[in-house]
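Novice: Can you look at this prediction? I've put the sequence above it.
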Amino acid sequence: MQILISTGDITTNTADAIVNAASSSLLGGGGVDGAIHRAAGPGLLAACRELRAGTYAQGLPTGDAVATPGFDLPAGWVIHTVGPNARAGETDPALLASCFRRALDVAEELGAQTVAFPAISAGIYGWDPAVVADIGLRTVRDYPARSVRSVEFVLFDGRTEQIFQTAWQGLETAAGETDA
């Protein structure tokens, strides 16, 4: 699987599916979640309300993922995942890794070939971007993809992109050393 890292606006990304760092309510919020809801238009909120009226009446659990159509976005699908909130005491790295893994599981179910991720939980949820980079990149790199061919980490600013680039270089160097 190809892994790309860039700075940009995930709402304009043309991947088959973009990942939303959603709140458990699925009804929008701040940061990436709010931007995706605004760009997708009212259809996304309606689809999320349907999810809340059915399977996810109690909200989407932390670490899980579910998809909706992309509506007015260039991406065909939005995969919503709820990252752990470090500010609320959710500091288990396994929960964060689950977000990336479950989003890829959903992408596989959809038959998506390209997926774009934000830095899940690195914003208002208080996780250190370097930890998010390490966990996210490792989880994606080690995922046994079938249909997903390319994952792009679309990051909000150049500082976060550099953190992800550095983490990726470290992982590639370590992998090269173990292969030798």
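Specialist: Structure's in. What do you need? Numbering: from 1, shown residues only.

Novice: Please count neighbours and contacts with C-alpha atoms only from this point.
Specialist: OK.

Novice: Do you have the helices of this protein handy? List them.
Specialist: For the chain, the helices defined by DSSP state H cover 31-40, 42-53, 93-110, 129-142, 158-179.

Novice: what's the closest of those helices to Glu152?
Specialist: Glu152 lies closest to helix 129-142 among the helices of the chain, at 10.0 Å (Cα to Cα).

Novice: which residues touch the closest one?
Specialist: With contact meaning Cα atoms under 8 Å, 6 or more residues apart in numbering, helix 129-142 is reached by 1, 3, 93, 96-97, 100-101, 104, 119-122, 151, 160, 163-164, 167-168, 171.

Novice: List only those of those flagged as buried.
Specialist: 1, 96-97, 100-101, 104, 119-122, 151, 160, 163-164, 167-168, 171 (16 or more other Cα atoms under 10 Å).

Novice: second one coming, line it up with the first:
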Amino acid sequence: MGPVHSTSEDRSELLASCYRESLRIAKELGARTLAFPAISTGVYRWPIDDAARTAVATVRAALAAAPDAFDEIRFVVFDDRARTAYEAALAEG
């Protein structure tokens, strides 16, 4: 579960924290492969482009800090719009 998007308050750090904490717990449990949905982009109305950039940047930062922690991390999306947003975010870095 992620944060509800707000136009009056920047909650992007809360969204990033969802990914960081998931990665931390997965590492503690010895998981080597993870799959992330597009957290908060459904009923919590987070804009998909922003959510994708936050997800990709947060996961990349975690992998830079611990490059051998995981074998594979996937972003699992539900439609073409989300796929396009994640592909763009992945291409940025």
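Specialist: Done, it's in. Worth saying up front: this structure is predicted, and the values here are computed from it rather than measured.

Novice: got the helices of structure 1 as TSV, with distance to Ile79 of structure 1 columns?
Specialist: What follows is these, written out as TSV (distance: least, Cα to Cα, whole Å):
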stretch	distance to Ile79 of structure 1
helix 31-40	11
helix 42-53	11
helix 93-110	6
helix 129-142	15
helix 158-179	21
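
Novice: Which residue is the nearest non-sequential neighbour of Ile73 of structure 2?
Specialist: Leu34 (4.7 Å; Cα to Cα, 6 or more residues apart in numbering).

Novice: How about Ala31 of structure 2?
Specialist: Here the residue nearest Ala31 of structure 2, using Cα to Cα, 6+ apart, is Phe70, at 7.3 Å.

Novice: Trace the one you found over to structure 1, please.
Specialist: With TM-score structural alignment defining the correspondence, Phe70 of structure 2 maps onto Val148 in structure 1.

Novice: My understanding was that that match contacts Glu109; is that so?
Specialist: No. Assessed by Cα atoms under 8 Å, Val148 of structure 1 is found out of contact with Glu109, at 10.0 Å.

Novice: If you count surrounding residues, which of these two has more?
Specialist: Val148 (22 against 13; other Cα atoms under 10 Å).

Novice: Show me what Tyr44 of structure 2 aligns to in structure 1.
Specialist: Match for Tyr44 of structure 2 (TM-score structural alignment): Tyr125.

Novice: Leaving out chain neighbours, which residue sits closest to that match?
Specialist: Nearest to Tyr125 of structure 1 is Asn85, by Cα to Cα, 6+ apart, at 4.4 Å.

Novice: number of nearby residues for the match of Tyr44 of structure 2?
Specialist: Neighbours around Tyr125 of structure 1, by other Cα under 10 Å: 16.

Novice: Against Val76 of structure 2, how distant is Cys18 of structure 2?
Specialist: 16 Å (Cα to Cα, to the nearest Å).

Novice: These two: which is more packed in?
Specialist: With neighbours defined as other Cα under 10 Å, Cys18 of structure 2 and Val76 compare such that Cys18 has more, 18 against 13.

Novice: I figured that one hits Gly2, correct?
Specialist: Yes. Using Cα under 8 Å, Cys18 of structure 2 is in contact with Gly2, at 6.3 Å.

Novice: so what sits against both of those two?
Specialist: In contact with both Cys18 of structure 2 and Gly2: no residue, using Cα under 8 Å, 6+ apart.

Novice: need the contact list for the match of Tyr44 of structure 2.
Specialist: 83-87.

Novice: could you redo the last one with a cut-off of 10 Å?
Specialist: 83-90 (Cα atoms under 10 Å, 6 or more residues apart in numbering).

Novice: how about Asp157 of structure 1, what's its partner in structure 2?
Specialist: Using TM-score structural alignment, Asp157 of structure 1 lines up with Asp79 in structure 2.

Novice: Against Asp179 of structure 1, how distant is the nearest residue to His80 of structure 1 once chain neighbours are set aside?
Specialist: Distances taken as Cα to Cα, 6+ apart place Asn20 nearest to His80 of structure 1, at 4.7 Å, with adjacent residues excluded. To Asp179 of structure 1, Asn20 of structure 1 is 35 Å away according to Cα to Cα.
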